[in-house]
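[1] Return atomic coordinates for the entry below.
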Amino acid sequence: MQGYVRQDGKLGIRNTVQVVFLVECAHHVAKRIAESFTADVQYFGFPGCYPSDYGHRLVRNLCTHANVGAVLLVSLGCENFDRNRLHQEIRQSGRPCETLVIQETGGTAPSIAEGCRRVREMLATIAATPRRAMTFGDLIIGTVCGGSDGTSGITGNPAVGRAFDRLLADNAICMFEESGELIGCEPHMMARAADESVRRDIDAAMSKARDYYSTMGLGSFSNGNAVGGLTTLEEKSLGAYAKSGDGKISGVIRPTEIPTKPGLYLMDVVPDGEPRFGYPNICDTSEIVELIATGCHIVLFTTGRGSVIGSVIAPVIKVCNNPQTYARLSDDMDINAGRIISEGATLDDVADDILRAIENTASGMPTKAEKLGHVEFVLTYKDFDYGKACCR
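    Below is the predicted model of the structure:
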């Protein structure tokens, strides 16, 4: 594995230019600029006119992610996103950054033309980015599940857990999330806490998730889960929990808080404060983006029913839990964990497949989602008290 060496010390496994719109009004221009190039140029953005602190942190972390070599910011001109502050933060990370203001450039067509010119210059600049060898200990790996079914808790999810255990032994940083889907698993997680302070943090995060879901009427059990053979919320929660493996939990983090020490971390994705409208129901895509904004080089996405999403910035490796689903959607799936059922493979066999896929992906091999051109992103409004202690 050969990483791209950034001036801020990060090591990336991709070398992309990101075209970032700072309000929905600039979405079309950013999209047209990015789609004028190859997969080395992607686009994402913040749709609202009034970003929260969380929103700014999320966009900043995505723009300065290890897999990002340069950034073109696309502003309409009158939105409230602080483009000058963001521009400065990106430049301070050592990345080339340019800002394009549509209202000053002359509208749609001139802005697209000027944006394409600047991106061409950025691609030429980052082509000279130095490389150096990487190990698993240099990686941050996240996991999320979507479209779970009756096979998820006995194939792909525990296989990801086995892979996590082995990554942690190599000093990697691993993170799992979906606190709302882990309700009921609190005693198991607290028993694995590295110390008493982490135990309290897990308890507090899960208590917040229970309150939020109860007050807002949110749920993590879909019709598709039931059709796929899951019978209870407890069964689904335990299946989701299996992705975390057996290692000690080193801390609880919130989106955009990047751990600095190797270990296993629970990401608390439920907003702080009193439950209130504005936090959407579970969305796999937004949670993938939050994992990436928290430093993940790669995201392991497990699915039983099947999912075809990918993401901007960090590759998504899809682990298919069900052999029948894999047969139907093999062009979208990277790993057939369902062979535990159909072929008698072991969890360790599939963990080997997962680690091999991570190594290949980190070495530059595109995932199925990357080959198909998937660059999904969803950025949401949330609020977190980042003044509280974390990442103990």
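[2] From here on, just use CA atoms for contacts and neighbour counts.
    Will do.
[3] What segments of the stretch 101-250 of the chain are strands?
    131-133, 140-145, 173-176, 249-253 (DSSP state E, counting those that start in this stretch).
[4] Tell me which of those strands approaches residue 339 most closely.
    strand 140-145 (18.2 Å; Cα to Cα).
[5] So which elements touch that closest one?
    Packed against strand 140-145 by the contact rule (3 or more Cα pairs under 8 Å, 6 or more residues apart in numbering; DSSP states H and E) you find strand 173-176, helix 284-293, strand 298-303.
[6] and if we set it to 6 Å?
    Judged by 3 or more Cα pairs under 6 Å, 6 or more residues apart in numbering; DSSP states H and E, the packing partners of strand 140-145 are strand 173-176, strand 298-303.
[7] Mind putting those strands into CSV with distance to residue 387 and mean neighbour count?
    Shown next, in CSV, are these (distance: least, Cα to Cα, whole Å; neighbours: other Cα atoms under 10 Å):
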stretch, distance to residue 387, mean neighbour count
strand 173-176, 21, 26
strand 298-303, 27, 26
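[8] One more, please, to line up against the first structure:
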Amino acid sequence: MRGWQRQDGSKGIRNVVVVAYLVECAHHVARAIAERHDGGEVHLIGFPGCYPNDYAQKMMERLCCHPNVGAVLLVSLGCESFARNRLLEVVRDSGRPASLLVIQDKGGTRSTIEQGRDWVNATLPALAAMPTVPITPADLVVGTICGGSDGTSGLTANPAIGRAFDQLIAAGAAGIFEETGELIGCEGHMADRAATPELAAEIIASVDKAARYYTTLGHGSFAVGNADGGLTTQEEKSMGAYAKSGASPIVGLLKPGDQPVGGGLYLLDVVPDGEVRFGFPNISDNAEIVELIACGAHVILFSTGRGSVVGSAISPVIKVCANPETYRRLPDDMDVDAGRILEGRANLDVVGTEIADLVEAVADGTPTCSEALGHQEFILTYKSFTPAGPSCLPASAR
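    All right, here's what the predicted structure looks like:
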């Protein structure tokens, strides 16, 4: 495997240009810049809100400085409250080429789009000329999520991803699994796998918080589509989602934008801290993919039974299809047919190894189905988190 060395010591498996809008009013201009360019990968991300938010600021800083990002163009309207100059400074300090266009200062829509396209087209050749360096599994951070789950998800794709996680982590990678709201009832099992008693207590507290949060909202992760797909209870869905974590010890608990401090298995808590607030969202697969990427994930393993076609900006998404009938209906969108386990054509170990091997192939440049189809979904909204304490870190990093 080969990738791109970054100034902070990390290595990227892609070398994309990010065009980032800093308020919804700049979205159209940023999209027009990103859609027309002379070759190379250009991805659109952004934050729609006008009011400042510490979570969004941290997320944008982490995303713009992600190992898979080679250069960044920021697009501002000019009167929003986002700390654009701070973000620009953070990106430049990371060693990446970066520029800021303020629409109100650049002559409006047409002029800003023209200047943005010129900057992107001038930057792409420099990224293409960058040398590559060797990458090993120990350089990788791999995230996992499930969406469009059905009765087959916990039997095939999720446990197969768990086997892949165990292999990758044994080779030195960091693995991140998430959505404490989809793990309600599994907190005791996760606590038993925690590397320290302090971490075990933090895991239980994070799931308890998720249960309170979704009780207040009046709905949680168990959706109509899950029931239509054969799932019967929240507990059944939780056990299936839990299977994605494999069997490795859990060494840390992250919040969005936190970075793993080494290899091993981490749980990502995506449920906001504090009371439920207007404008703070319920669960969303696309938003959680973004949060995994903000934690440094190079690749996302996405388990689906009903069928999901989304990908993401910045990091490739590998679709692991749990249901063989879904795989046959949506073959262009699915990377791995885990459903063949149900039909006796493979077992969990075989599919787990296939997934782990595909992670390495994607890290070496093989496009995923969602990449080949041009998927670059992205959602970032308001949230609020208190910083994770030292008990959430691996013992060696405290």
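[9] Reformat the helices and strands packed on strand 140-145 of structure 1 into JSON lines and put distance to residue 104 of structure 1 next to each item.
    Below are those laid out as JSON lines (distance: least, Cα to Cα, whole Å):
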{"stretch": "strand 173-176", "distance to residue 104 of structure 1": "42"}
{"stretch": "strand 298-303", "distance to residue 104 of structure 1": "37"}
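[10] Tell me which of the ones you listed lies nearest to residue 33 of structure 1.
    Using Cα to Cα, these put strand 298-303 closest to residue 33 of structure 1, at 25.4 Å.
[11] quick one, the closest one and strand 140-145 angle?
    20 degrees (axes from the mean of the first three to the mean of the last three Cα atoms, to 10 degrees).
[12] Tell me roughly how far strand 298-303 of structure 1 lies from structure 2 on average.
    Its aligned residues in structure 2 lie a mean 0.2 Å from strand 298-303 of structure 1 after superposition (mean Cα distance after the TM-score superposition for structure 1).
[13] Check the offset of that strand from the chain's centre.
    In terms of Cα atoms, centre = their mean, to the nearest Å, the centre of strand 298-303 of structure 1 is found 9 Å from the chain centre.
[14] got it, and stretch 332-352 of structure 1?
    Centroid displacement of stretch 332-352 of structure 1 relative to its chain, using Cα atoms, centre = their mean, is 23 Å.
[15] Now do the helix or strand hosting residue 31 of structure 1: distance to the chain's middle.
    If you go by DSSP states H and E, residue 31 of structure 1 is part of helix 27-34. Averaging C-alpha coordinates over helix 27-34 of structure 1 and over its chain gives two centres that are 22 Å apart (Cα atoms, centre = their mean).
[16] most remote residue from structure 2's center?
    Residue farthest from the centre of structure 2, counting by Cα atoms, centre = their mean, is residue 107 at 35.4 Å.
[17] what residue of structure 1 matches up with that one?
    Under the alignment by TM-score structural alignment, residue 107 of structure 2 pairs with residue 106 in structure 1.
[18] And its match, how far from residue 77 of structure 1?
    When Cα to Cα, to the nearest Å is applied, the distance between residue 106 of structure 1 and residue 77 of structure 1 equals 11 Å.
[19] now swap in residue 8 of structure 1 and tell me
    Distance of residue 8 of structure 1 to residue 77 of structure 1, computed by Cα to Cα: 29 Å.
[20] So for these two, which sits in the more crowded spot?
    Shown here are residue 8 of structure 1 and residue 77; by other Cα atoms under 10 Å, residue 77 has more neighbours (18 against 12).
[21] Contact partners for that one?
    101, 103 (Cα atoms under 6 Å, 6 or more residues apart in numbering).
[22] following the lengthiest strand in structure 2, which helix or strand comes up?
    When structure 2 is parsed with DSSP state E, its longest strand is strand 69-76. Counting by DSSP H and E, the next helix or strand C-terminal to strand 69-76 of structure 2 is helix 84-93.
[23] for that following helix, packing partners?
    Using 3+ Cα pairs under 6 Å, 6+ apart, no helix or strand is in contact with helix 84-93 of structure 2.
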